[in-house]
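Novice: I would like the atomic coordinates for the input below:
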Amino acid sequence: MTKTEYEEKRYINREISWLQFNARVLQEASDISVPLIERLRFLGIFSNNLDEFFKVRYATVKRIVEAGKGGKNELGGIRAKELLEIITQIVIKQQAESLRVLEDIDETLIKENIFVIDETELNNLQIDFIKQYYFENVSTALVTIILNDLVVLPNLKDSAAYLAVKMQMKDGSKQFALIEIPKTVNRFVELPKEKDDGKNHIIMIDDLLRYCLSDIFNIFDYETISAHMIKITRDGELDFDSDLSKSFVEKISDSVKHRELGEPVRFIYDKTIDDDTLEYLMEKMGIDNTDSIIPGGRYHNKRDYMGFPSLGRTDLLYKKITALPVKGLSLESSIFDAIATKDYLVHAPYHTFSYIVKFLREAALDPQVKTIKITIYRLAQISHVASSLINAAINGKTVTVSIELRARFDEEANIRYAEQMKKEGVNLIFGVPGLKVHSKMCVVEREEGKKLKRYGFISTGNFNESTAKIYTDYTLFTTSQPILKEVNKIFNFFETNYRVYSYKHLIVSPHYTKKRVFALIDEQIELSKKGKQGYIRLKMNSLSSYEMVDKLYEASNSGVKIDMIVRGICCLIPGIKGMSENIKVISVVDKFLEHSRLYIFGKGDHVKMYISSADWMTRNIENRVEVSCPIYSEDIKREIIDTFNICWSDNVKARLLNTGNENEYRKNNNTKVRSQIALYDYYLEKLKN
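Specialist: Below is the predicted model:
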């Protein structure tokens, strides 16, 4: 094997690995054991993921090509131009599969008396309703662009869907137009029922507009009219100008606005569109064959299926779970008193997120609390976390919030809350120059006697009430003064980032993560060299740092057993003799989004364990402020190992990650374990003991 061949077989390309992850999401949409409406919603997630992929990752590779760089070393042994072609081919196949899945779902919907109909299938009652609905709810929201050779086409909005309209005029000429599908109106319109026969009829806004084309274009003298959907995806990278007179908030705001004008990176069209319409539009938009041009079906922006109406059919949805309490914690008594005696672990969504809000509200009201410091990455649209912090500032507490304004695609929401908090006297820190603040932590100082005592929590997830219902995350509540003293050091670093602090307990990026993690791996390597069993268990969203991959290969070659649960990107290739034969990797994609990061080194009495905000990606290790927190409580260690083992035992929703990237489901003769259901049962049982 040549050196080049070795390098190419040593890693899975990051972009290709991500597309394989999104294929796992599409598998959920195609899985007939998944409730029917949930399958549609997974189809929406697949589409939304793909949009973001093109805005960010595809756009990055395209910039490498345009800069005249090969990018082979950074791209897992594939040249950038070749990679763009591979991505396009994979996406075309996945889009075709998504259309097949949608057709299958539509057929099954009919069996459930749910009919998604188009403009050709309307009866008289439905036509009357459609007409009234259009004039009352849709017509005022429409943006319609009439195209001709004299008019410069305005920049089409990123990821918006448009109907490309062609009118064949009676004088023999052609007139083209674009209708923007309005986002302010629900994509799915429920039609009235004629009789109590249990049937539900739904029409998409796209088809409602197709029916109403004669109303929209009634001033034109045409013979025939047709409409086909198109969509353009733009480069989502933020570009900051160098105007020193602008504040950081102003620069972020301007960049978000300019994102809508980014370079096109993907153009999708209905494959039944007339050739002359397609050619005209591509010429108008300046799109050529260097861009990713993907033929699709009649409908685009399938991400809107995430909001498909439930129609009252709870039988076609996942059974809702009731978030559980944590034994020893109560929403009706002091959280501070409880965690003063011992550490507690909250595991969302199995446990209620309300403990975090309760902690902050208690801190806001407690006369003995003097300061609150917290990092914020992504807030909910309606955030009780933000309102609690504002409440604390109004009550005279010194509140410091490090809010990350560059949290991709959530910039506007974070700016809005930042402005509200600033107005109420919250001390805001807008990250660190050159680094994103991705750590999830809070520390409160409380006056007890003549001393200040610290209380706090460190988490793997965003402090977001909405995502806490569907993302799995660990949050550690603690009064460990050594740990919280180091959390306080990180806030000092935010304000005086020319100083680099040292940490005994926390592992902090960008200065220490690689060094400290390598040392922990080396301990397991040394154990194996001495004839003992080195053991590493990892759970994370993504693994793409080649340095971290190489270190795990080194450990494997030394005999260290490595079990990994990686939801998304995994550039490591497991199970290769002489390289990774002691490494096994699974990915679990199910009802909840697996989001927690967990590192376990060793076993038995000598285990070292960390929950973390950091995946093992270069950006997390070198370009972000991340925090990995040690677990010292033996009870919590046992609980976390139990939860890892349950997830590792999954043989229903676990896929094996291997050289072929086939997303093969793990099959064995063991008792069936669907880990997310088993974890809920595990916590139910803990409440009884």
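
Novice: C-alpha only now, for contacts and for neighbours.
Specialist: Noted.

Novice: mind checking the longest strand of this protein?
Specialist: For the chain, the longest strand by residue count, based on DSSP state E, is strand 222-234.

Novice: who touches that strand?
Specialist: Outside of strand 222-234, the residues within contact range by Cα atoms under 8 Å, 6 or more residues apart in numbering are 51, 54-55, 59, 156-170, 210, 213, 259-270, 272-273, 298-301.

Novice: these in strands, which ones?
Specialist: Members of the contacts of strand 222-234 lying in strands (criterion: DSSP E): 161-169, 264-270.

Novice: which among the residues you listed gets closest to W616?
Specialist: Of all the ones in strands among the contacts of strand 222-234, W616 sits closest to V265, with 27.3 Å by Cα to Cα.

Novice: another sequence for comparison is provided below:
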Amino acid sequence: MIKTKNQYINREISWLHFNDRVLQESADKRVPLIERLRFLGIFSNNLDEFFKVRYATVKRIVEAGKSGKSVLGGEVAKDLLEEITKIVIAQQTRSLEIHRDIEKELEAENIFIINEEEVTEEQSVFLKTYFLEKVSPQLMTIILNDLNEFPMLKDSAAYLAIKMVLRSESVSVPEAPMTEKSYALIEIPKGIDRFVVLPQEGNRHYIIILDDLIRYCLDSVFSMFDYTSISAHMIKITRDAELDIDNDLSKSFIEKISSSVDNRKISDPVRFVYDKNIEEDTLEFLTGKMGITDTDSVIPGGRYHNRRDYMSFPSLGKVELMYEKIKPLPIKGVEAEGSFLGQIAEKDYLQYTPYHKFSYIIRFLREAALDPKVKTIKITVYRLADDSQVVASLINAAKNGKQVTVQIELRARFDETANIGYAEQLQEEGVKLIFGVPGLKVHSKICLIEREENEGLNRYGFISTGNFNEATGRIYTDYTLFTANEKILKELNMVFDFFETTYKINKYKHLIVSPHYTKSAFIKLIDQEIENVKLGKEAYIKIKMNSLTSYKMVDKLYEASRAGVKIKMIVRGICCLIPGVKGMSENIEAISIVDKFLEHPRLFIFANDGNPKVCISSADWMTRNIENRVEVGCPIYDPEIKKELIDTFEISWSDNVKARKFNALQDNCYVHNKKPKVRSQFALYEYYLDKLKAVSKLPDTKASSR
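Specialist: Alright, predicted model coming up:
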């Protein structure tokens, strides 16, 4: 194995470069204007989660007095923290420039985001009434000077740090100097829209951000103070989001997770962001009181924080400034009427959301809930929609006497509280719950039902690359296979058996299951390609996934590349592999696609000497997915679906509009060539539209590439 200084890209640094691709979308003038603002929100939200999880992990390594080189791809943890902060500051600076450019372009569209100094007399009446009726009752305002202990700031909440310079006669000590200062904090309320839309004036739209509305009304908030000047600057703190689950045997698992989620509220800070224009004395007062340390990332930012709220920027009826909504398509060959299970009994079907309707999953579960011949339903749950039709269908099934078993993952990061609520709701309705496997998260996306038929119990099921979530199903691209293949479903039942009998390790001939077999199964498939290329047979590997961080899998791909196996990779997020390095990875090409939808599926294609082996999976090639989670990969045996999956990969690979190349420079350069322009997400919709037109009389409505 060749060892070079640049054998791997550090996963944290690679993730930051992924988020930079999101930031690129906000700067791309081919993206509709309001969508560009929303990408700024996604960039900000991603960064919040990065600090809560990944930065916090590296910080713990530093505080433990360790270098972390073995787990950080050769990076020293302390140096990595400094590098992260440097990159983030540069990205934040660029994001502010992009934001200013977008605001100018909004003004050209007669959309004006005003601040507190730009309010007209006519607008003042509306805003002061709005403040008194809607905002003031929800304001949490804390005067800091006289507190013995600094208040615990909420994770990722935005605060206005207030400094008042008081008149001497307004303070209790007569000889106090004129520069007596009083400090306060105002928490920006979360229960109010961040963007306050003012009455329209002709064709001109006006918006004021809630922070600036509060600034406009500071005199009302602090009317009891006699001050000569008052200033307000935004700050935000991000806390470590790691769950620390206690070992109290008297507590239920739900109680332990609930307690751990509550403890996040008082966990250690990992990032402090402040308005770079804040007065130095105010900044020193705050950082001193909060005990900000050298290992915390202190980042000067702009006037506004929590820009994740831009994900919900109001549309103002400006449909031309947003992506055109596509109408999800039916799956070719599935009849709208009649039994869906009956159709699955005849052949397998593939759903590829959001190009296809997500509703096929709901249709499957609702039919199972009502069908008197269905006896059992088993399903895994990781993330659900706020008002989940999946849960409603499962409860409906339980009320109809079905034996319903739900493996619900209470440790799904940032969805713990929602999943606890659903778990309690399901328990109340008589659904049997399984709370994971000790030491392993359950990340598989599987469902199995048993139906009593003439020849005995027959099984039906589906296996997916994504969550059973109607909301994300509209914006995440994911594959779901519906099948009655007994070879697959027999082994799917073995996975559910493992949840209940965790010491029993099953053997699988078809499914690729973590934590016991994923790594070995894929290494075996790669080895076969290496052997084939040496024998002069057709050999290649094509991979689509979210992240590649397992150094063992990276090394195996390097080995295949050196043997001459051609490897194409589409990796949306983190990629620790460096493609195109002579003597190490010269036969590997890798791209990332960031566009309208979030690329989420995992797809693996192996040439197999001209008879491709194709597999979908819930697992990325990350150490956690391979070794510390229960994941399920499923081979595709139906020839038509196999071809369809290969087609979708090739369409994505041909993207020369929204694809970026991975390289040693990590510069996120776009794929440029002289071929006809292909924007893969729009091309995939056309692909499925064309499949339907071949068998129906659908109108010829081409998807816009706007």
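
Novice: once they're superposed, what TM-score comes out?
Specialist: Taking TM-score structural alignment, normalised by the length of the first structure as the basis, the two superposed chains have a TM-score of 0.98; 684 aligned residues with a Cα RMSD of 1.0 Å.

Novice: state the span of the second structure onto which the longest strand of the first structure is aligned.
Specialist: On the basis of TM-score structural alignment, strand 222-234 of the first structure is assigned to residues 227-239 in the second structure.

Novice: mean per-residue distance, that stretch to the first structure?
Specialist: Following the fit onto the first structure, the mean deviation recorded for stretch 227-239 of the second structure is 0.5 Å by mean Cα distance after the TM-score superposition for the first structure.

Novice: excluding chain neighbours, what is closest to the aligned partner of I475 of the second structure in the first structure?
Specialist: In the first structure, the residue equivalent to I475 of the second structure is I470, according to TM-score structural alignment. Among residues not flanking I470 of the first structure along the chain, F592 sits closest, at 4.8 Å (Cα to Cα, 6 or more residues apart in numbering).

Novice: would you confirm that T478 of the first structure contacts I339?
Specialist: Yes: when contacts are counted by Cα atoms under 8 Å, T478 of the first structure is listed as touching I339 (6.0 Å).

Novice: name the residues contacting each of these two.
Specialist: Residues touching both T478 of the first structure and I339 (Cα under 8 Å, 6+ apart): Y455.

Novice: ok, back up a step: and the ones in strands among the contacts of strand 222-234 of the first structure, which of them are buried?
Specialist: Among these, those buried by neighbour count (16 or more other Cα atoms under 10 Å) are 161-168, 264-270.

Novice: between which two of these is the distance greatest?
Specialist: Using Cα to Cα, the two most remote members of those are Q168 and V265, lying 30.8 Å apart.

Novice: roughly how far out does the match of strand 222-234 of the first structure sit from the chain middle?
Specialist: Here stretch 227-239 of the second structure is found 30 Å from its chain centre; the criterion is Cα atoms, centre = their mean, to the nearest Å.

Novice: quick one: buried residues of that stretch?
Specialist: Buried residues in stretch 227-239 of the second structure (16+ other Cα under 10 Å): 227, 230-239.

Novice: what of stretch 531-544 of the second structure?
Specialist: 531-533, 538-544.

Novice: out of the residues you listed, which are inside strands?
Specialist: Those of these lying in strands (DSSP E): 540-544.

Novice: so which of the residues you listed is the closest to A398 of the second structure?
Specialist: Checking those against A398 of the second structure by Cα to Cα gives K544 as the nearest, at 37.3 Å.

Novice: how close does the residue lying farthest from the centre of the first structure get to D221 of the first structure?
Specialist: Residue farthest from the centre of the first structure, counting by Cα atoms, centre = their mean, is D171 at 51.5 Å. As judged by Cα to Cα, to the nearest Å, D171 of the first structure and D221 of the first structure stand 9 Å apart.

Novice: what's the answer for N582 of the first structure, then?
Specialist: According to Cα to Cα, N582 of the first structure and D221 of the first structure sit 72 Å apart.
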